[in-house]
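In: for reference, the sequence and a predicted model appear below.
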Amino acid sequence: MTDKRTRRRGKGGLSRYKTAAGERWRWRLYVPIDVEHPEQGEKRIGKAGFSTMSDAEDSMQAAVSERRQTGTVQTNDLVTFGDYARTWLDGRRLASTTLIGYEKKLNAHIYPNIGTVPLNRITAARLAKLYRDLERSGRADKGHEGEGLGPNSVRKVHTIISSVLQAAVDEGLLQRNVARSKTANPPTMTEIEAAKDEINPWTVDELQAFTTWAADNDDLAALWFTAAHTGLRRGELLALRWGDIDLARKTLSVRRAVVVVKTRPERLEVKKPKSGHTRVVDLDEATIITLKKWRSTLAQVNIAFTARNANVFGRLDDNGTRHPDNVSRRWRSAVDRCARYCVERQQTPPHEISLHDVRHTHATLMLQAGVHPKVVQERLGHSTITITLNLYSHVLPTVQREAVAAFERLLETA
């Protein structure tokens, strides 16, 4: 006859508990230590962390059903996606900015939806539903809660999920990676490309109007001018040191970049450029003159600000690294003031663009001038020429027409 204690154990049960994050549910269940040797007794298994009683009960009933059919419960059922993902992330060697990006997506989009689901109960259909839900109302950032998440962001969520599941496959916890199934249906690269904002570069006249105005009206004119004439990224410009610039040879070496690490509190970090390696950018005479004047200005503030290890565009009080977001705000203010200046003088103002669009302006104007895309790729630091061609495909038809016209003139001359 089975004693009361065994019967009580055999039923298992649900319980509620409190955490710093709020109320949670757990379940407990007893299964044989060894199905083939019941005399060895039972062991208690369970799972905690469920946000609702319903989720906990569904999970427990699945375990009860499996115990009824097989006499035990597979351990894999007890490993949730969230638990495994946290272990997986802790073992990754990632740059701090990448790690924070992963954690942000896991916390905002993945854990709340499939964090408590056992690894081996993740299905392609469940993932497809998750992606569609995110596209409809996935945003969680302040001021945009409940809005749809863009296809590129949803694709990044999919990439993280797929990486976690693949690691589980490699460890033998899963038979296959369901995220790689067609049924999972994440956003395609075509959809991502179609959703991208169009590049918004300035014309030659707009660029010249702004740099002419800035030279007399903005103390960061040298920074704006260098950005427009080199195509460097914001972080690369702010990490430049005088030792990176060879004014005699008219070259600039991109060796590092400043990035914002969104911790609490956030911090600035200097790391390798996005491409991972140093690149050398040739400078035109106008940029050389601008940098020489800027260096002379800095020398009047503090001669130490012109040393080889000093920041080219550091803060004027201590030469410390400028915050990238502050520089972007300064840019928007400068463009707005330039526009008002032009309107007051009944001149056509440059249209509003972001600081990153200055990089696009540099690339677009070079391609329109007939510069080979490979050269543009090297100046911008793109890892492949495909990236350059895809980004600036809007310029290529014009370049092709000009190339055909040049070829036609060549034949006529011959």
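Out: Received it, and whenever you're ready, just let me know what you need.
In: only C-alpha atoms for contact and neighbour calcs from this point on.
Out: Noted.
In: which strands and helices sit next to the longest strand along the chain?
Out: Secondary structure of the chain read by DSSP state E shows that its longest strand is strand 22-32. If you count contacts as 3 or more C-alpha pairs under 8 Å, 6 or more residues apart in numbering; DSSP states H and E, strand 22-32 packs onto helix 4-11, strand 13-19, strand 42-50, helix 53-70.
In: and the comparison structure, right after this:
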Amino acid sequence: MKGHIRERSPGKWAVVLDLRDPETGKRRRKWHTFTGTKREAQKECARLITTLQGGDYVEPAKETLAQYFERWLEHIRSQVSPRSHERYTEIARKNLAPLLGSVVLTKLRPEQISAAYGKALLSGRRDGKGGLAPRTVHHMHRILRQALGQAVKWRILVRNPADAVDPPKVERLKMRALDAAESAALFAHFRPTRVFIPVVLGTMCGLRRGEVTALRWRSVDWKTGHIEIVESTEQTRKGTRSKETKSGRGRRVALPSFALEELRAHHIRQAEELLKLGVRAASDGYVYTQADGSPVQPNSLTHEFTRILAQATHLPRVRFHDLRHSHATQMLASGIHPKIAQERLGHSSIAITLDLYSHVLPGMQEDAAAKVDAALRAAIGKTAG
């Protein structure tokens, strides 16, 4: 197997590889364009010959990154949720393609990717009103890296150029957790509304928005005071669909007595409300519904929560998801073991719980140190006596 270089213009080289067609035995040539010094071109020629001999050679192609995105998006359609696929498609087509889509995939370089990120931060908004947030550019990098990683698996690329690029630093979103007094005030404000039960489930049980809208009465165990979280709802452009929980497995959550009492009262009110409409309540009905018993979309719950909260000047402005954070923070601050918090929240591992709520742990460590100290001092006192 041989190869040589030809100078096309100053700094521009053609790397020519001589090889045999495995089927016909006829001689073929593969041409690669290279920019650099003669010595660098010779090294590139030697590298390509080595990849040919090792079976890692990738033939040059003229497919652009924008064209490749379409193939890749179709490939991953069955591997991610519809909502995730919508997000991937939006970022690939509307954020990445305008910046890098015209580049031939096999010629994409790390410096081009880095420059594209810089441009996105400076002037990447589609409405022309400035740059994108670092978090958005970080999502762009994650999707581009994943797409190019597949190109390596398909042997279109030898290596992933996005691996050599560092995305912008993203500050972690600050969580706003309500204390017990604020939670009580929140309950009082929402009690006259239909969103009261979702607020209770979020604050006292740590349910996610999609888990609230997917909860059915058959999942409520009145005898033991538990609810089974077995599914969630996801809203896409095509409508709302049921899916498994975020961790991929169900969980059993014990209801505080207050939440159990409110659920019982809500169950009765809902049955009476439906009876007036000529509808009989069913065990597979949803806990949180519209007036006619039909399910509520996750986005509608968020919008209604935000609208009602805005009417209270004495309450902090929080997201519905912050109710979940409030539940976790109050549990850990009360000395509940993080493993129990993980199980109630439905995190896939305790490491996620500890990482998200590490700000609560210093106080817990001080409390633990004080308890150990008190126990040892008591034991020492008895020994001395």
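Out: Good, I have the coordinates. Just so we're clear, the structure is a prediction, and the values are computed from it rather than from any experiment.
In: before we move on, back to that, the helices and strands packed on strand 22-32 of the first structure into CSV, with extra columns for mean neighbour count and distance to Ala128 of the first structure?
Out: Output for these, formatted as CSV (neighbours: other C-alpha atoms under 10 Å; distance: least, C-alpha to C-alpha, whole Å):
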stretch, mean neighbour count, distance to Ala128 of the first structure
helix 4-11, 12, 35
strand 13-19, 13, 30
strand 42-50, 17, 22
helix 53-70, 16, 20
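In: so for Gln377 of the first structure, which of the ones you listed sits nearest?
Out: Distances from Gln377 of the first structure to each of those were compared using C-alpha to C-alpha; the minimum, 49.0 Å, belongs to strand 42-50.
In: what range does that closest one cover in the second structure?
Out: With the alignment judged by TM-score structural alignment, no segment of the second structure is matched to strand 42-50 of the first structure.
In: show me what that strand is packed up against.
Out: In terms of contact count using 3+ C-alpha pairs under 8 Å, 6+ apart, strand 42-50 of the first structure is assigned the packing partners strand 22-32.
In: so how far is the strand it packs on off the chain centroid?
Out: 37 Å (C-alpha atoms, centre = their mean, to the nearest Å).
In: repeat for stretch 252-262 of the second structure
Out: Between the mean C-alpha location of stretch 252-262 of the second structure and the chain-wide mean there is a distance of 29 Å, by C-alpha atoms, centre = their mean.
In: what residues of it count as buried?
Out: Of the residues in stretch 252-262 of the second structure, those scored as buried under the neighbour-count criterion (16 or more other C-alpha atoms under 10 Å) are Val253, Ala254, Leu255, Ala259, Leu260.
In: what do you get for stretch 157-176 of the second structure?
Out: Buried positions in stretch 157-176 of the second structure, judged by neighbour count with 16+ other C-alpha under 10 Å: Leu157, Val158, Asn160, Pro161, Ala162, Val165, Pro167, Pro168, Arg176.
In: tell me which of the residues you listed is nearest to Arg145 of the second structure?
Out: The closest of those, once distances to Arg145 of the second structure are taken by C-alpha to C-alpha, is Ala162, at 5.3 Å.
In: checking that closest one next. Helix, strand or coil?
Out: The three-state label for Ala162 of the second structure, taken from DSSP: H, G, I helix; E, B strand; the rest coil, comes out as helix.
In: hang on, the earlier thing: would you list the helices and strands packed on strand 22-32 of the first structure in CSV and tack on distance to Gly235 of the first structure?
Out: Conversion of these to CSV gives the following (distance: least, C-alpha to C-alpha, whole Å):
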stretch, distance to Gly235 of the first structure
helix 4-11, 60
strand 13-19, 40
strand 42-50, 41
helix 53-70, 45
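In: so which of these is nearest Leu316 of the first structure?
Out: Each of those has some distance to Leu316 of the first structure by C-alpha to C-alpha; the shortest is strand 13-19, at 48.1 Å.
In: alignment lookup: Arg295 of the first structure to the second structure.
Out: Matched by TM-score structural alignment, Arg295 of the first structure corresponds to His267 in the second structure.
In: for its match, give its distance to Ser283 of the second structure.
Out: Counting by C-alpha to C-alpha, to the nearest Å, the gap between His267 of the second structure and Ser283 of the second structure amounts to 11 Å.
In: and if you look at Arg8 of the second structure?
Out: Taken as C-alpha to C-alpha, the span from Arg8 of the second structure to Ser283 of the second structure is 77 Å.
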